[in-house]
Structures are given as structure tokens and as C-alpha cells.
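1. Structure for the following, please:
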Amino acid sequence: MSQTTSAPPTAGAAPAPTTGPSTTPHAGTERPGPSEVRGGSRVVILGGGPGGYEGALVAAQLGARVTLIERHGPGGSAVLTDVVPSKTLIATAEWLTVTDSAHELGIRSDEVPESGIGDLYADLGVVNARVRELAARQSDDIRGRLVREGVEIVDGTGALGGVLSAGGTRRVTATLADGTVRELEAEMVLVATGATPRVLPTAEPDGERILTWAQMYALDELPEHLVVVGSGVTGAEFASAYNSLGARVTLVSSRHRVLPGEDADAAGLIEDVFRRRGMTVLSRSRAAAVRRVGDGVEVELTDGRVVEGSHCLVAVGGVPATDGIGLEEAGVERTGSGHVVVDRVSRTRAFRVYAAGDCTGVLPLASVAAMQGRIAMWHALGDAVQPLDLSIVSANIFTAPEIATIGATAEDCASGSVDGAISMLPLARNPRAKMLGIADGFVKMISDRATGTVLGGVVVAPRASELILPITLAVTHRLTVDQVANAFTIYPSLSGSITEAARTLHVAGSES
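-> Next up, the predicted model:
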């Protein structure tokens, strides 16, 4: 699951309600009382990603006997092949982008004095070895935490049974790596099986030249020419990273611009940066097929053009890992795309079966998966719970610069669904940005035109993932622009642009 993750679900993704008060429970899944489930309730969790392990920790805290079934290792794909590895790779690439302004800042190299510190380069074998080692360490840390909290970890693949006992329990089978089958009995089940990279029949990955995002960390040498098919979050992040690492990159985008689901100003800026750094962006171009040709690849486009490269990353989304685990037999409803249908407290339509994370299609972010898992167990075990509210979820795209977003969008204002006022300030006028040599980026804030309440925002900047927090707090706690503006910020600081944007949205005569 990716903080790489991607845009909210389109038609075909799980149509779970995500705003407003809690709705009527699903038939047969009324909320149990604490006396009914606590004191050693048996909880079985399928999948050890953020939704699974966070749910396991909550269930253990509430006194349940928890068994977590995971075939790859605690943390799941988010830790081992997705979020943690990709962001570790990007951290190295980000370090190299800092050198972009070295010459302007007066930093010189004896070897190449006219180009700043251009003699630095990334050793991809070392980089990816570190990526894999850090992911494994993170998985081990999660395993240790789960074990300390009393969670039993079963290394295998889980499947639901379709028959309920007279007491409302159901059988869950765990198939171990050696083929051994173990049967478990559970009062509560949490399905958190995640998603896998989508594979196109005309672009079968071979793990060497044609790759999914999960296979990128086996590369020992920097691709001479990486062709990235797909300009969503994953494609844009990898294209940005490999461009910064020094590879020649061609990005194939089927839409009119990269990151089509994101703020238009932010996406336009990122595409401009990509092109300025030497990346080839093929807009309105769709890949028809990817072929291995000797030591390279050919990417055939639907208009007949062929793009030759040394490697191709196919980043065209993910598919929920929900087949073959007994969901139909258990009465769990799925959409046509295979996503598990859940409500805002993570319930499925099957008795005492919950689901969390990318397998639900609600919003493919690690933070959302973790919250879904916590909410599921709070609700299942009778604790206080607030239904999931996607309007206060912040998200980040780890390109260079990063794009962070929260709440209402400029598109909401343009469509009339939000009566919002917008302030947008370029970072180039911020004194701290000037000192750091930051030329690309902006802060955008959206407020209610009548009351001044902060409704949303966008930050495009290095480490935008950190800078979005003040706006997230404002949206979450319904602060007004005057309240944000009256907070002291350090001078000089990048966060000063946030309070400045708030000041420009002051509603005359309003009271803080």
C-alpha cells in the first residue's frame, strides 16, 4: 500500500460511505457489546500490512487473543515491496536533487567546477541493498512489537470458512509454506490482504527488463534508459527518483498531463520540472505492448510509435488480493473490481468480518489502511470509535518537489460544491526558500468564503509531507484563517508561507 499510493476510487471501487455520521449497521452485524466480546475474544487477521498489524495491536490492547496470518512478513507489501522501499529509494534521489542549486549557492567541485558537485553519482547496487535491508529491519521491528504485545504470528496464507458455528464463530484456515494446513476458530475476522501490481497481458513482467514496482529493488545497475508506463502516483514517483539518480527517463502518460487526479497547478508544476530536468514526457500516449528485445525493451504505443529503452517499469495501478481466500463462501460482498465492500467502521456484509486497506479500495494510503484496521477492532471489540472521515486525510506524492494535499480542492470550488476562496503563494518569494535555493513550489489554501474556516490546502515543496501538517490540523479542527494567521511562525521559515496564505484569506469583520 502506498503513500505512493494514488487517487480516490473511481467507479468500480468499493462504494463505502465516507462522510457524515455512522450509518445503519449491516444486516446481521450489529455492534457487539463489550461484555460479549472482550476477555479473550479470538481475533484472526488475514494480512500483516498497516491495516492488519495496527488492527492486531488494538485488538491485543483490548484483551483479545490475536492471530495474524501473513505470508511475506510483518508489514506486508507496504513495508517489504512498496511504501518503505520506494520512499527509501526516493530519499537517496532527494539527496541528489539538493545539488541542483549547488552552483547558485556557491558550492564548487575541484573536478567539475562549472557544474557544482556534478561528480557525485548513485551506486544503485548499494542503494537497493540498503533499501532491502531497511525494509527487512522495519519488518523485524514490527514483528517484535507484535510478539511483545502477545500477538501470534502465523507465516502463511489465510482463508475464511463459510460455515458459522452455533456460537457465531467461524473457521479460518492457514496454509503454511510447507503445505501444512492449520485451522483456527475466530469470533472476529479482519481481512487486510492488500493489493498487488496490475499486470497487463501485453506487458508481462520478467523481473529483469520488464518490471513491476515490487521488482525494482533487485536492480544492481542504474538503467541506461528507463521507460515508465503510467503517470499516476507510482509512475511519477519512480520516474522522478530515477531521473534524479541519473537515468534517462521516458514517462508514457495516457492523459493530457502527469498525475491527472491531483491539483492541476501542482501537477503542471511537476511536469514542468520533469521536462526541465531532461525527462521525456509523452502525453496522451497509451502503451499497447511491452516486449523484451535482447538486452532492452520496446514499448509500442497505440499510435504505432515504438519507444526503445533498457528497462520498462509498468505502473498501471494495483488489483485487490481478494481471490481464493473464501470471501464468497463467507458472504463477503465484493465489487466488480474485486474490492471488499465496507462501511465507515470497516464492516463487511458478513457476520463479524471486517476489512481494511487496499483490498477495500476506499483510499489506497498506508495511513488510511492503518486507521481502518484500528477502527475495525475498536468497533468489533465494543470500544469507543469514530467512523472513518476521508475529508481530513492528508496525502503526499514523493516526487521532487513533493505534493501534499488535504481536504477541499480547487476543483471543488470551481464546480460549486464548495463555496471557497483560494490563496496561492509561490515559494520563490519566501525568504527561507531563497536561502535554500528553492525555486519550484507553492502553498495553496482554501477557506470557506463566508466563515473563513480552512477547508483544504496544497503544498508543493521539498518535504511538503512535513509542511502540510499545520493545514491538516486547521482542517481537522475547523480553525479559521485568522486563527492560523495569528499563530507565530519562525522567521525565516517555509512555514511562514502558510500563515501568509491565511492572512490573504482574512474575512473582513470576522472574529477569531
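2. rest of the way, CA atoms for contacts and neighbours
-> Will do.
3. Next, the buried residues of stretch 201-221.
-> Neighbour-count burial for stretch 201-221 flags 203-205, 209-219 (criterion: 16 or more other C-alpha atoms under 10 Å).
4. ugh, wrong one, I meant stretch 349-365
-> By neighbour count on 16+ other C-alpha under 10 Å, the buried set for stretch 349-365 is 349-365.
5. one more to put side by side:
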Amino acid sequence: MPDRTVDKVVIIGGGPGGYESALVASQLGAEVTVVDTDGLGGSAVITDCVPSKTLIATSELMTEVAGAAELGVNFHDVEGDAATTLSVDLARVNTRVKALAAEQSVDIGRRLDRENVTVVRGRGRLDGPERVVVTGPDGSEQTLEAGAVLIATGASPRTLPSAQPDGERILTWEQVYDLTEVPTELIVVGSGVTGAEFASAYLALGIPVTLVSSRDRVLPGEDADASAVLEEVSKRRGMKVLSRSRMESVTRDGDVVTVTLTDGRSVQGSHCILALGSVPNTTDLGLEDAGVRLKDGGFVGVDRVSRTTARGVYAAGDCTGVLMLASVAAMQGRIAMYHFLG
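-> All right, here's what the predicted structure looks like:
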């Protein structure tokens, strides 16, 4: 009898690289299983793109409302006096943000179900190039055979031994949506895209923000002119930008968070967001034992059709370090399935 495992695809990770490739593989006739740990949609839907863009949209609305009086639009309180103060209810904002993300995750699950994709909850790891062992939430294990395995495990916020998040006042960009109190002084460490986004959003929500940048400008990897405009506008709106200021440690004493810099200076605030980049989720997946070559930093090496160095093993998304965008992850996954299924 023919080996039917050649028509089976197992995808480890339910983010854009995973669920988009699952849809393509199913539509091309494969039997597809997605092993998902943190929720369908991955960080893009649960803790990154969808939540952050919703937060930014909320902050932009607050900025527009603040400037309404210049356009002749006035607000009044119940006594009829003109309202002059805006404030944000961060608990309500974050409740809505998380609800929208959860709804989109559920929608993705419904779509996968309609396309006959099986979703298994648990953590998957390779047991050789064509076998995935899944450890369920209850500790039980099951083995899935496949003609092809796609690694789409994404990445997680980078932390340092001297700057450990506590989930309350020292936060990664995944933890900010659990905030229920409004920071009285927010420190953002890191001036890349993530740090600049959060610093700008919280500033627009009326929260004092200090941005700590180890480089000579905000968004060091982007266009220099655009970076200069963003920094100038941010400062004009009240943001404190500390350029060429490398963080040495972040500590907490009660309600006070202290960011100590390598030059001996320190900055204090009520909360701190660590935006120090990302690290790939590639540890304890059995990759190297299965013949998958890892690059510097633990990223999975892939070729132009998303193949790894192990037969039948592909990879897509942030775990490859190609370009950390949801659209890139999705296309890498689609290309992998197009290649495997001819």
C-alpha cells in the first residue's frame, strides 16, 4: 500500500506563518494538523500586531479629541461648563484590546475548522525529520507522522539578566495589556519600532514618557529624515528622549522602577516597558537532533522555498529571522506548502 504520510502536513505554531500555510496545504489536498500552544493567531493576533494597533488607534483618537477645540468643537460636562481635561481609563482600553484579539483568534479557529484543518493543543517538538511529538496541557503525549513539518514557532520578547520583567511594573511588550492602572511616569527602554510605537501611543494617552535609546536617534534602522521628524514631534509633545544612553539594569523598589544607565545616570518612573528586540522560539524543539541547522541567535536557517537542512522540514516566520512581519511569515509558509505539494 502507498505511504499516505506523504500527504500529511504537521505545522508547529498557530501564528500567521502557521495558520496561513495550513489553509494553503488543506486547499491543495493535504491532511493538515496545526499544533498550537498559545492561541491561534500567535503573537501577531494575541500580543503584538492586533493589540498594539488597537492601542495606537485609541491613542490617535484621544489626540484628535484633544485638538477638537481648535476646530470649534467643544465638550461640556453635566453642569454645562466646558470640559477641559481628557483622561484615559487604561483598564477599559486593555479589556477591549484583549477582547478584540481573542475574537480574531476564535475567527481563525473557525476558518481552519471549515477547511478541515485539525488543531491540536499542546507543545510540539521534532522526533526525527518526519515525526512530531505533542505534549498536551495535561502532560499526555501523542505522536504525529507527516511527510512535511513546518516550524512556525515565532519569537518572544528579549530580556536580560539585569532587566527581568515582573509582569506588574517591569513589562515586556506582551505584558502591557494586563495594566489596569495608568502609569504616572512610563520609561520605555529601546527605540526600535516596538519601543517607538509604545512610547508614542502612551504619550498620546496623556502619560509622561521617557524613551531610553542606546543609539543616536529613534528608529535607527529606518530612514534618517523620517526618524528625525518623529523624534522632533515626540519631544515637542512632551516626550523625554535620552539618546546614546545604554541601559545597564532595571530594578524595582515598591512602586518605583529605576533604570540605571551604563554612564552612571539613572531614571525613575512608575512603570517600565522593555523593548529590547526578540529571540526565536527554537529551544527544546529537537531541531538540531533532527538535522535542522540553526543560525546565530538560534534562528532557523531556510532557503528561498523555506526549506531547512533536514529533509521534509520547513520553517516560516519570526523563528527564521528573515524579516519579522506577519505578512512575511504568511508568505514564507505559503511558499513552503506550494513547494512541498508541488
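6. Tell me how the two chains score on TM-score.
-> The pair, once superposed, lands on a TM-score of 0.95 when counted by TM-score structural alignment, normalised by the length of structure 2; 337 aligned residues with a C-alpha RMSD of 1.7 Å.
7. wait, which of the buried residues of stretch 201-221 of structure 1 is closest to Pro470 of structure 1?
-> Among the buried residues of stretch 201-221 of structure 1, Trp213 lies closest to Pro470 of structure 1 (C-alpha to C-alpha), at 31.8 Å.
8. tell me the contacts of the closest one?
-> Neighbour list for Trp213 of structure 1: 81-82, 197, 234, 313-315 [criterion: C-alpha atoms under 8 Å, 6 or more residues apart in numbering].
9. run the last query once more with 6 Å
-> For Trp213 of structure 1, the contact set (C-alpha atoms under 6 Å, 6 or more residues apart in numbering) is empty.
10. now for it: what does it line up with in structure 2?
-> Taking TM-score structural alignment, Trp213 of structure 1 has Trp173 as its aligned residue in structure 2.
11. end to end, how far does stretch 111-120 of structure 2 reach?
-> End-to-end span of stretch 111-120 of structure 2 (C-alpha to C-alpha, to the nearest Å): 15 Å.
12. so where is that stretch in structure 1?
-> Mapped onto structure 1 using TM-score structural alignment, stretch 111-120 of structure 2 covers residues 145-154.
13. can you check stretch 293-306 of structure 2 too?
-> Under the criterion TM-score structural alignment, stretch 293-306 of structure 2 matches residues 333-346.
14. Could you check the matching stretch and say which residues are buried?
-> By 16+ other C-alpha under 10 Å, the buried positions in stretch 333-346 of structure 1 come out as 333-334, 338-346.
15. How about stretch 229-246 of structure 2?
-> Buried positions in stretch 229-246 of structure 2, judged by neighbour count with 16+ other C-alpha under 10 Å: 230-231, 234, 239-242, 245-246.
16. Tabulate those residues in TSV, adding columns for secondary structure and distance to Arg131 of structure 2.
-> Formatted as TSV, the buried residues of stretch 229-246 of structure 2 follow (DSSP: H, G, I helix; E, B strand; the rest coil; distance: C-alpha to C-alpha, whole Å):
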residue	secondary structure	distance to Arg131 of structure 2
Leu230	helix	49
Glu231	helix	50
Ser234	helix	51
Met239	coil	52
Lys240	strand	52
Val241	strand	50
Leu242	strand	50
Ser245	coil	47
Arg246	coil	44
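17. Which parts of the stretch 201-342 of structure 2 are helices?
-> 224-236, 326-340 (DSSP state H, counting those that start in this stretch).
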